[in-house]
Structure formats: structure tokens, C-alpha cells
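Student: The amino acid sequence is not available; the structure is as follows:
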């Protein structure tokens, strides 16, 4: 069983997957920062500072009006946090769009690279070894 596990881990696609997961985790932090720190504030600026995060309905428990969602949860209230859900959907759409744009750019670069490789002119074939030997023979015969 241990040797089977070693064979499984040693396969190239498992290692590629591991690298992809690690890079994906790092990329997630970058995209989350892009959305949370750059894009959402700009959207909030144009929408008049609209932020649904603290919008909720108290299902059970006593919470004073105007209390933040986090404070309501800490107070033990049962809340229906519809605003957080809407913000999660908005963030997902923004992240999906950013990833789409990145993939689109990478595909354009890949296509341009493959077209450049295809368009590269092949060097003219030089004389073959047999042709060179024949030229040498003919030159020696004349000389």
C-alpha cells in the first residue's frame, strides 16, 4: 500500500495539481485584495457608499436598531444576513470578471506566441552530406 501511495504521489499530474493549488491560494489573496481594497471602494464611491454587509433581519433575540451584523451575532441573536449574501454575490461576480479578463489576456498572449512560432520562416536547407562529398570528389577530380 505504501508503494502504491508513493507511485500516486510521484505521478506528474499530482505534483502539477499541488502546484496549481498553492498558486491558486496565493492568487486568491491577490484577487481578494484587488476586489476588497480597490474595486469595491470605487464602486461604493459611484453608488454613494452603498454597502449591504450590515443589512440583516433579526429572526430571534433582542438587538438594538442600528447594531452591526457582527455585534448582533456576538449578542447571540439569530439573524438572516441577506446583505452579506448580496455582497458575496457581488464580490463573486467581480472576481469572476477579473479572472475572465486574466484568462482572456493569457490566451491572447499564447495565441500570439503560437502564431509567431508558426510564421517563423524555416531556414533553407543546406546541402546534404552526400552532396558535399560529391562536390569534394568533383573538385578533387578536376584538380
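Tutor: Cool, the structure landed. Quick caveat: nothing in here was measured; it's all calculated off a predicted structure.
Student: C-alpha only now, for contacts and for neighbours.
Tutor: OK.
Student: Which helix or which strand is home to the closest residue to residue 9 other than its chain neighbours?
Tutor: When the adjacent residues along the chain are set aside, residue 9 lies closest to residue 15, with 7.1 Å between them (Cα to Cα, 6 or more residues apart in numbering). In this structure, residue 15 is located in helix 12-33 according to DSSP states H and E.
Student: Second structure follows, compare the two:
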């Protein structure tokens, strides 16, 4: 049983998934901090100190806190946009790494150069130039 577990746990896909979860969690904390500590205070300043989260509608003795819902929706869109931009940046960087390097023309020795010249001359004769 231990051997089977070791084979399973050390497969590339399982390790990649574990690493992705750890990095995703750390990235999520960074984006949450971005939203809560930088973007939303800036939005509050732009709104004159008004907080969307405090919006509510009283119904009898209950209170519908629709502002908290709007805040969550706004947070979601900001987080989704941040993740989109990060993935877009990573894919551009990956494409640059995956791009094949320009191949240099092979270096021909004298015999090969002569053969190329003969081939070109023969093709010109055939086409009547």
C-alpha cells in the first residue's frame, strides 16, 4: 500500500496540482490584500468617504444589507480581473519562451556552394531566362 501511495503522490500531475494549490492560495491572499487595502480605500476616497458596504434597506425590524452584497460582487470582479491580467501576463511570457529561435542558414563548404550555383544555372536554362 505504501508503494502505491508513493507512486500516486510522486506523479507529475499530483505534484503540479499541489504546487498550484499552494501558489493559488498565496496569490489569493495577495489579491485580497490588493482589493481590501489599496483599491477599496481608494474607491472610498473617490466616493467622499462613503462605503458601499454600509448600504442597507430597513424592512420592519429586519435590515437588508445589500451593500455588503454589492461589495462582495465588486470584490469578485476586481479579483477576477486581477487573475485575468496575471494569466495574460504569464501566457505572454510563456509564448516568448516557446518561440523558436531563428535558425541560421547552414554554412556551406566550397563544393556545396558550387553545386548550388550549378543547380541555379540549370534551372535558369530550363525556364529560358
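Tutor: Yep, it's here. As the structure is a computational prediction, the values presented were derived from the model and not from experiment.
Student: Can you pull the TM-score for these?
Tutor: The TM-score (TM-score structural alignment, normalised by the length of the second structure) is 0.67; 109 aligned residues with a Cα RMSD of 2.7 Å.
Student: coming back round to it: correct me if wrong: the residue nearest to residue 9 of the first structure contacts residue 8.
Tutor: No: in this structure, residue 15 of the first structure sits apart from residue 8 without contact. The criterion is Cα atoms under 8 Å, and the distance is 9.7 Å.
Student: re earlier: return the list of helices and strands in contact with the helix holding residue 15 of the first structure.
Tutor: Packing partners of helix 12-33 of the first structure (3 or more Cα pairs under 8 Å, 6 or more residues apart in numbering; DSSP states H and E): helix 82-119.
Student: Could you check the helix it packs on and say which residues are buried?
Tutor: The neighbour-count check on helix 82-119 of the first structure (16 or more other Cα atoms under 10 Å) flags 83, 84, 87, 91, 94, 95 as buried.
Student: thinking again about what came up before, so how far does the helix holding residue 15 of the first structure sit from its counterpart in the second structure?
Tutor: Compared with the second structure after fitting, helix 12-33 of the first structure deviates on average by 0.8 Å (mean Cα distance after the TM-score superposition for the first structure).
Student: Check the gap between the spatially most central residue of the second structure and residue 117 of the second structure for me.
Tutor: Ranked by distance to the mean C-alpha position of the second structure (Cα atoms, centre = their mean), the top residue is residue 87 at 1.1 Å. Using Cα to Cα, to the nearest Å, we find residue 87 of the second structure at a distance of 51 Å from residue 117 of the second structure.
Student: correct me, but residue 56 of the first structure touches residue 86?
Tutor: No: Residue 56 of the first structure lies out of contact with residue 86 (Cα under 8 Å); the separation is 10.9 Å.
Student: Point me to the helix or strand that includes residue 79 of the first structure.
Tutor: For residue 79 of the first structure, the host element (DSSP H and E) is strand 78-80.
Student: Contacts for that strand next, please.
Tutor: In this structure, residues lying in contact with strand 78-80 of the first structure by Cα atoms under 8 Å, 6 or more residues apart in numbering are 56, 57, 58, 59, 60, 61, 72, 73.
Student: Compile those into a markdown table and extend it with columns for neighbour count and secondary structure.
Tutor: As requested, the contacts of strand 78-80 of the first structure are exported to a markdown table (neighbours: other Cα atoms under 10 Å; DSSP: H, G, I helix; E, B strand; the rest coil):
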| residue | neighbour count | secondary structure |
| --- | --- | --- |
| 56 | 18 | coil |
| 57 | 13 | strand |
| 58 | 15 | strand |
| 59 | 11 | strand |
| 60 | 11 | strand |
| 61 | 12 | coil |
| 72 | 21 | helix |
| 73 | 16 | helix |
